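Asker: Provided below for reference: sequence and predicted model.
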Amino acid sequence: MLFITSLNSGSNGNCYYIGNQHEAVLIDVGISCREVEKRMTRLGLSMGKVKAIFISHEHSDHISGVTVLSKKHRLPVYITGKTCLHGGLRLDEELTRSFNGHEKVYIGNLCVTAFPKEHDAAEPHSFIVSEGDVTVGIFTDLGIPCENLIRYFKQCHAAFLEANYDEQMLANGRYPYFLKRRITGGKGHLSNSQALRLLLDHKPAFMSHLLLAHLSKDNNCPDLVRELFTQHAGNTHVVVASRYEETAVYTVSSGAAVNQAPQYLSPLAMQTSLF
């Protein structure tokens, strides 16, 4: 059984928590140390259970809080050499760890596996986190639904999945042409339709939770995304992760779906966010 929450999701900062009863990891820390602590406290989650941080790539919305959080709580940071270099990070050498794609890293009873993805960064990776027969995927900042993504998505009982933009909203929006090309050019972000196609073609029957992540503030709408995916998700519980606050904590198991862990529910997370 794993507990998961998005502490923040969007171009203003990304941070995702996955843990069991005894230990947890954070995937990316793109919000401040103070905000991580505040949001976890509101959810009833202990920083003492966090044993490691894994960094997907060097963009500021994924790394801006990692140095302070790691130093304050003496947390090892798993990061590739190129990501650390291009991010200009000054991490404590004693707390810096490397990882390789498709190799398992054990944090207590948690098993974290990274895999390369298509994104405009030096050495970008996504992750799955497993314990026993339960697997959670953290899949954002994806230029295309590549074979690696499909392979690992099929294993997931729950997933944080990017649905960054609505194609019409982006095409008709205020972004300059070069930025629109960057977003849609194969090393940018997944559109709603790309993410939905991944769900329709490759969702395993046992997936209980889908947390839609990294929505664009200007080129997407949470209500649109929620409605679009809910009508196709079957028994999978669909959540839209906010760019302003934490979600509730969800319990993921290999048996019957348990949508929420009531002891961790945040009143803020139950409110509809405006993106």
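Answerer: On my side now, so go ahead. As the structure is a computational prediction, the values presented were derived from the model and not from experiment. Numbering: from 1, shown residues only.
Asker: C-alpha from now on. contacts and neighbour counts both.
Answerer: Will do.
Asker: how many other residues sit next to residue 183?
Answerer: Look at residue 183: counted by other Cα atoms under 10 Å, it has 21 neighbours.
Asker: take the one below as the second:
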Amino acid sequence: MSLFIASLNSGSNGNCYYVGNHDEAILVDGGISCRETEKRMKRLGLSLKKVKGIFVSHEHGDHIHGVPALSRKHQIPVYITTATRALVNLELKEHLTFSFRAHEPVKIGSNLAVTAFPKQHDACDPHSFIVAGNTVKVGIFTDIGSACEHVTNYFGQCHAAFLEANYDEEMLANGGYPYPLKERIRSEKGHLSNTQALQLFREHKPAFMSHLLLSHLSRDNNHPRLVRDLFNRIAGKTSIIIASRDKESRVYHIRNLPDTRSPIVDHRLQLSLFQ
């Protein structure tokens, strides 16, 4: 069994992540417009017909902006906690809206299961997710102020992960953001710095993790080359990819192969996924 993953966009301007197999898929968050989601998935050869759920991590606009339109147009169920839904006025169809609870897997189709877990972030009821397809697990670890026990436990199970590396500490400290915003970003309910993300990776990465997509990079307080070089020094067999805040990534084929050394990008598979 294998999974296919892609970042459709990653950053404060919008977040949306794709995880699926040959038959069904899910999106984590929908922070870009419905039209842009459609365009990017089409370019990747991914079919919205196979998307069986949108899982909402929290209520911030860069994670929910495109969710209502995407759900209505393509009749995609939305999974959102009761507390998060009560806080925001998302125009969701009742028959397409479902709640989830932490640590209780949600079955999607015949071969996917999505497990949510609480995280530290300045939102009402924030969660991150593990997507499992038989023996393969992919984690989405973004918008996290600190690597709590839930994060470290689930990260250690992943064959691939989207991991936040939001800011370089020196760039944030010396940059032009107002002091209260700097404090919010680096608080325990803010975002992970490059150093914090690197520590999580160094201390909890399983030997079988083949791909790490560094995500939610700040436009003003980070730089892709800086964070890529930082992680590549200790990456070993894990391929380091930067998830762009401006465009979609490639589709990566994640398999349970302990000796995987480089990203597998099979364009024939991408074409078949769109059918």
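Answerer: Thanks, I have it. It should be emphasised that the depicted structure is a prediction, and the values quoted were computed from it without experimental measurement.
Asker: send over the TM-score of the superposed chains.
Answerer: The TM-score (TM-score structural alignment, normalised by the length of the first structure) is 0.95; 266 aligned residues with a Cα RMSD of 1.2 Å.
Asker: please, which helix or strand holds residue 215 of the first structure?
Answerer: For residue 215 of the first structure, there is no enclosing helix or strand under DSSP states H and E.
Asker: hmm, it is touching residue 161, no?
Answerer: No: contact criterion Cα atoms under 8 Å: residue 215 of the first structure and residue 161 do not qualify, at 10.0 Å.
Asker: when these two are compared, which one has more neighbours?
Answerer: residue 215 (30 against 26).
Asker: ok, and the closest non-adjacent residue to that one?
Answerer: Leaving aside its sequence neighbours, residue 215 of the first structure sits nearest to residue 164 (Cα to Cα, 6 or more residues apart in numbering; 4.2 Å).
Asker: what lines up with that neighbour in the second structure?
Answerer: Counting by TM-score structural alignment, residue 164 of the first structure corresponds to residue 166 in the second structure.
Asker: state the distance from that match to residue 145 of the second structure.
Answerer: Noted for residue 166 of the second structure: a distance of 10 Å to residue 145 of the second structure, by Cα to Cα, to the nearest Å.
Asker: before we move on, back to that, give me the neighbour count for the match of residue 164 of the first structure.
Answerer: Using other Cα under 10 Å: residue 166 of the second structure sits among 32 other residues.
Asker: contacts only, for it.
Answerer: Residues in contact with residue 166 of the second structure, defined by Cα atoms under 8 Å, 6 or more residues apart in numbering, are 191-194, 215-218, 221-222.
Asker: closest one of these to residue 6 of the second structure?
Answerer: residue 215 (11.4 Å; Cα to Cα).
Asker: need the counterpart of the closest one in the first structure.
Answerer: So, by TM-score structural alignment, residue 215 of the second structure is matched to residue 213.
Asker: tally of neighbours for the nearest residue to its match once chain neighbours are set aside?
Answerer: Closest residue in space to residue 213 of the first structure, ignoring its immediate chain neighbours: residue 162 at 4.6 Å, by Cα to Cα, 6+ apart. Residue 162 of the first structure is flanked by 27 other residues according to other Cα under 10 Å.
Asker: do I have it right that residue 151 of the second structure meets residue 119?
Answerer: Yes: with contact defined as Cα under 8 Å, residue 151 of the second structure reaches residue 119; the gap is 7.2 Å.
Asker: before we move on, the earlier item: which residues touch the residue nearest to residue 213 of the first structure?
Answerer: Applying Cα under 8 Å, 6+ apart, we find residue 162 of the first structure in contact with 139-142, 189-191, 195, 212-215.
Asker: where do the helices sit along the second structure?
Answerer: For the second structure, applying DSSP state H gives helices covering 34-44, 61-64, 67-74, 82-87, 149-155, 169-174, 179-185, 194-204, 224-232, 267-273.
Asker: and the residue nearest to residue 41 of the second structure when sequence neighbours are not counted, how far from residue 270 of the second structure?
Answerer: Nearest non-adjacent residue to residue 41 of the second structure, counting by Cα to Cα, 6+ apart: residue 47, 6.8 Å away. Note on residue 47 of the second structure: its distance to residue 270 of the second structure, by Cα to Cα, is 10 Å.
Asker: more neighbours: which of the two?
Answerer: residue 270 (22 against 19).
Asker: quick check: the nearest residue to that one once chain neighbours are set aside vs residue 21 of the second structure, distance?
Answerer: With Cα to Cα, 6+ apart as the criterion, residue 270 of the second structure has its nearest non-adjacent residue at 4.9 Å, and that residue is residue 45. Residue 45 of the second structure sits 13 Å away from residue 21 of the second structure, going by Cα to Cα.
Asker: what about the strands in the first structure?
Answerer: Listed in chain order, the strands of the first structure (DSSP state E) span 2-8, 15-19, 24-27, 50-54, 77-78, 96-97, 104-107, 110-116, 125-131, 134-139, 158-162, 209-213, 237-240, 250-252.
Asker: format those strands as a markdown table; extra columns: distance to residue 64 of the first structure.
Answerer: Formatted as a markdown table, these follow (distance: least, Cα to Cα, whole Å):
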| stretch | distance to residue 64 of the first structure |
| --- | --- |
| strand 2-8 | 13 |
| strand 15-19 | 10 |
| strand 24-27 | 13 |
| strand 50-54 | 13 |
| strand 77-78 | 13 |
| strand 96-97 | 16 |
| strand 104-107 | 23 |
| strand 110-116 | 21 |
| strand 125-131 | 17 |
| strand 134-139 | 18 |
| strand 158-162 | 20 |
| strand 209-213 | 18 |
| strand 237-240 | 23 |
| strand 250-252 | 26 |
